[in-house]
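# what's the 3D shape of this:
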Amino acid sequence: MGCGYLGAVHAACMADFGHEVVGVDVDERKIADLTQAKAPFFEPGLPELLQRATQSGRLSFTTDVSQVAHDPQESTVHFVCVGTPQRAGEFAADTTYVDAAVRALLPHLQPGDLVVGKSTVPVGTAARLAAMISQAVPGALLAWNPEFLREGHAVNDTQHPDRIVYGLPSDPDDAARAKALLDEVYASPIAENIPLLTSDYATAELVKAAANAFLATKISFINAMSEVCEAAGADVSVLAAAIGHDERIGPKFLGAGLGFGGGCLPKDIRAFMARAGELGADQALTFLREVDAINMRRRTRMVDLAREVLQGSFLGRKVVVLGAAFKPESDDIRDSPALNVAAQIRLQGAEVVVTDPAALENARRAWPDLHYEDKVEVAADGADVVLLLTEWDQYKAIDPAQLAGIVRQRNVLDGRNALDPQAWRDAGWAYRALGRPRV
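Predicted coordinates:
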């Protein structure tokens, strides 16, 4: 149920495991694309997987939820994979689509069926939905199975996850029956000895929220250190490498720069704070407000740094932004730091040209006032400053000497600390980066 980013990947992977899978969504255009094995978004490996799964006959898509009806003698597993966006004007998550998906399933459920929530929801949602299901269809069960996908690595993360979590009913017999069905679904990764953890509903819901909150905190921590490094004339990249060697800390998510965006981390940590407040535990998560604030300050700091490089004004200047997606290997522009910075600079009078290998079409629809170019060389023609804001491999591989002959002024701002500073300086560029000393 739901064939967006999570659902389409999950459906294709489950079919690849050998299951018969039906993907359901209300978006007719999306279903038409998926039926033709066309991925409706950019995700490495997904087009090939869709092609293989649809050709096998095990994967189909429909807008008709009645297609999930089945033989009463067989148990069916129904995964709920719809979105939980942030409510307008609030921090809280909107569970409207989750509720609607479950209600749409109810007329077609049979005793023995298992509904499995994968959407990221406020803690307490699963218990409420379980009661709704058991009242409507006695003998049908609910489990909660949070997803831990990284955009750009979603296929591998589904087929070879680093852990699997089941939130199971409190009744031991129901829990055993739900676990047995999920074990059949995930037989392939379980055979790889992937860690499998079982819990109650609330814990399974909180695992996802806690994981996202921790990752966001780690990213904002190194970006807070970046602010201190700039003030002190220190180098945050060396600092991050040094503390990353401490096994208690580790090097992952210590890349200082423009901060996080996308459709998950920002809205999920805000929803976590909102739900904690509803539960009377808001003081436990007050630190996440500063995590969010640090993250948003990075965008403002990048704009300030670009203005500083241009002697205090964007008027009459051309600014090139390398990257529109919120992260590489994705065409997702939701809460994209790169586009946020580009829009702020344009509002201050610059001509802004954005390029990206995958996300330009999405960016054009969302930010029509910006200019876009497919090729870096065309975008950079006559530029006064180049901003690397999404660390695509092709941008990290740019030859600074070649690009130097295209721009008007050799100013480069590395918003992701992804470039080789010495190589760019050797080619005559003034290189600046967040959290690194000016040379």
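# can we go C-alpha only for contacts and neighbour counts from here?
OK.
# tell me which element residue 262 falls in.
Under the assignment given by DSSP states H and E, residue 262 is not contained in any helix or strand.
# residues touching it, list them.
326, 327, 332, 333, 334, 335, 336 (Cα atoms under 8 Å, 6 or more residues apart in numbering).
# could you check the distance from it over to residue 151?
9 Å (Cα to Cα, to the nearest Å).
# and this one, so I can compare the two:
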Amino acid sequence: MRISVVGLGYLGAVHAASMASLGHQVVGVDVDEARVESLASGRAPFFEPGFDELLAQVGASGRLSVTTETAAVEDARVHFVCVGTPQRADGYAADLTYVELAVAGLVPHLSPGDVVVGKSTVPVGTAARLAAQVEAAGATLVWNPEFLREGFAVKDTLHPDRIVYGVPEGQAGVRAAGVLDEVYATPLSEGIAQVVTDYATAELVKVAANSFLATKISFINAMAELCEVAGGDVTRLADAIGFDERIGRKFLNAGLGFGGGCLPKDIRAFMARADELGAGEAVAFLGEVDEINTRRRHRMVELTGQVLDGEVTDKRVTVLGAAFKPNSDDVRDSPALDVAARLGEAGADVVVHDPQAIDNARRKAPALRYEPDLETALTGADAVLVLTEWQHYKDLDPQWAATLVAAPHVLDGRNALDRDTWLNAGWTYRALGRR
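Now for the predicted structure:
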């Protein structure tokens, strides 16, 4: 099938390459010339495990082309809209500018019978509003939310845990769902769960899932706050309640909390849209979820001050991690980078190390000092903060590291290290929610 993908950022680039790997002929369109040039030459414009290999595979097949010209979509039968929906500068609501421009740009190039597929995360009600523009061209709009996890995007696209279609009523919706079944024939053949529903429900699935996940993470971080004042151990608490099959242990890891380009802005946009619909009280608890998440960053700065005898000014603090999560170079709303910046503002001499995210971090927080060599970053540190749980840091030899630092103080912002191993190597060990 001939497919177009409008928007070649993180979501769109991975989706386009994945669809090409399934055997479809794909054309990707983006207004960013540098991004298009990078993809055309087979170079990923961001770090994502497995994506370079996927690009090489589809590049050799000739099934993926990229361009800045929207007219290139005219031969396609299915058109995916994969543009961003960032938080607006003037509030919590999602900025739909890019989605609206993408759909408006597609309409003149649509043919009767085409299917336009929205994958961007949008406030409920957006699809119903955009459907009229698409239907005027004789095409049908489907909303097909994405559920990508950064670090696992290729796997999540090719082998998703569920596929959701939001379709209009009647035969148009039935036919459009059938077309998408052809697009996703390979994953569907693996027995992937499929949900076909209305526009509103499909739009709500993504934000509801992200809100639930954010709530679970903030819950265990709230328990960490209690453990700190009561003398408990949040990791053992999480283990104990995680045995309850109604709760589960996944995402009960206390620490700095969530960040990135999805969870924070999605729950805020969800609250804003609920307010617009007169249902703000129903999701008011998400405000506290957001607050708990932010408080963990402040607490890490406080804990650093405690370890350094109440004063961080002119103290050498090495921050391990800048990306918001491991296996990513994404620093959007990164808790690690936020803590590093706060310590820098408080007068600490901050040195940041990350295996992949230094370039992006430097653009985001240019006032900090960055060191690509781990040994150099550790040398002379008065305190070491592990703020992104890269495997590289989990595997760090504490005895070797102790020979480099000025003082063996480690603060485990992700509860990722083996506490006893570090204590036995002579380190002072502190972590959020633990004695």
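# Can you give me the TM-score here?
The TM-score (TM-score structural alignment, normalised by the length of structure 2) is 0.98; 430 aligned residues with a Cα RMSD of 0.6 Å.
# still on that earlier bit, which ones among the contacts of residue 262 of structure 1 are found in strands?
Among the contacts of residue 262 of structure 1, none falls in strands (DSSP state E).
# CSV please, covering the residues you listed and showing neighbour count and distance to residue 347 of structure 1.
Output for the contacts of residue 262 of structure 1, formatted as CSV (neighbours: other Cα atoms under 10 Å; distance: Cα to Cα, whole Å):
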residue, neighbour count, distance to residue 347 of structure 1
326, 27, 20
327, 22, 23
332, 26, 23
333, 23, 19
334, 18, 20
335, 18, 18
336, 23, 17
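# of those, closest to residue 403 of structure 1?
Closest to residue 403 of structure 1 out of the contacts of residue 262 of structure 1 is residue 327 (23.0 Å), distances taken as Cα to Cα.
# Just list the residues touching the aligned partner of the closest one in structure 2, thanks.
By TM-score structural alignment, residue 327 of structure 1 lines up with residue 325 in structure 2. Applying Cα under 8 Å, 6+ apart to residue 325 of structure 2 gives the contacts 259, 260, 334, 388, 389, 390.
# and the gap between the nearest residue to the fourth one once chain neighbours are set aside and residue 327 of structure 2?
The one in question is residue 388 of structure 2. The shortest distance from residue 388 of structure 2 to any residue other than its chain neighbours is 4.5 Å, reached at residue 321 (Cα to Cα, 6 or more residues apart in numbering). Separation of residue 321 of structure 2 from residue 327 of structure 2 (Cα to Cα): 11 Å.
# try residue 126 of structure 2
Remark: distance between residue 126 of structure 2 and residue 327 of structure 2 (Cα to Cα) = 32 Å.
# More neighbours: which of these two?
Set residue 126 of structure 2 next to residue 327 and count neighbours by other Cα atoms under 10 Å: residue 327 wins out with 20 against 17.
# Secondary structure element for the residue lying closest to the more buried one once chain neighbours are set aside, which one?
Distances taken as Cα to Cα, 6+ apart place residue 151 nearest to residue 327 of structure 2, at 4.9 Å, with adjacent residues excluded. Under DSSP H and E, no helix or strand contains residue 151 of structure 2.
# need the contact list for residue 151 of structure 2.
Counting by Cα under 8 Å, 6+ apart, residue 151 of structure 2 has contacts 48, 49, 326, 327, 328.
# can you check residue 40 of structure 1 too?
By Cα under 8 Å, 6+ apart, the neighbours of residue 40 of structure 1 are 30, 33, 34.
# Give the other helices and strands that the helix ranked longest in structure 1 contacts.
Identified as the longest helix of structure 1 according to DSSP state H is helix 201-232. Helices and strands touching helix 201-232 of structure 1, by 3 or more Cα pairs under 8 Å, 6 or more residues apart in numbering; DSSP states H and E, are helix 125-136, strand 141-144, strand 164-167, helix 236-244, helix 265-278, helix 287-309.
# so of the ones you listed, which one's packed in deepest?
strand 141-144 (a mean of 28; mean count of other Cα atoms under 10 Å).
# Check how far whatever helix or strand comes next after that strand sits from its aligned residues in structure 2, on average.
Downstream of strand 141-144 of structure 1, the next assigned helix or strand under DSSP H and E is helix 154-159. Compared with structure 2 after fitting, helix 154-159 of structure 1 has a mean deviation of 0.3 Å; criterion: mean Cα distance after the TM-score superposition for structure 1.
# Packing partners of helix 154-159 of structure 1?
Counting contacts by 3+ Cα pairs under 8 Å, 6+ apart, helix 154-159 of structure 1 packs against helix 5-16.
# Toward the C-terminus, what is the element adjacent to the helix it packs on?
Next along from helix 5-16 of structure 1, by DSSP H and E: strand 21-24.
# which residues of structure 2 does that following strand align to?
Using TM-score structural alignment, strand 21-24 of structure 1 pairs with 26-29 in structure 2.
# again, but for stretch 338-349 of structure 1
The aligned range for stretch 338-349 of structure 1 is 336-347, by TM-score structural alignment.
# what's the spacing between residue 290 of structure 1 and residue 221 of structure 1?
From residue 290 of structure 1 to residue 221 of structure 1 the distance is 10 Å (Cα to Cα).
# shared neighbours, these two?
With Cα under 8 Å, 6+ apart as the test, residue 290 of structure 1 and residue 221 reach no residue in common.
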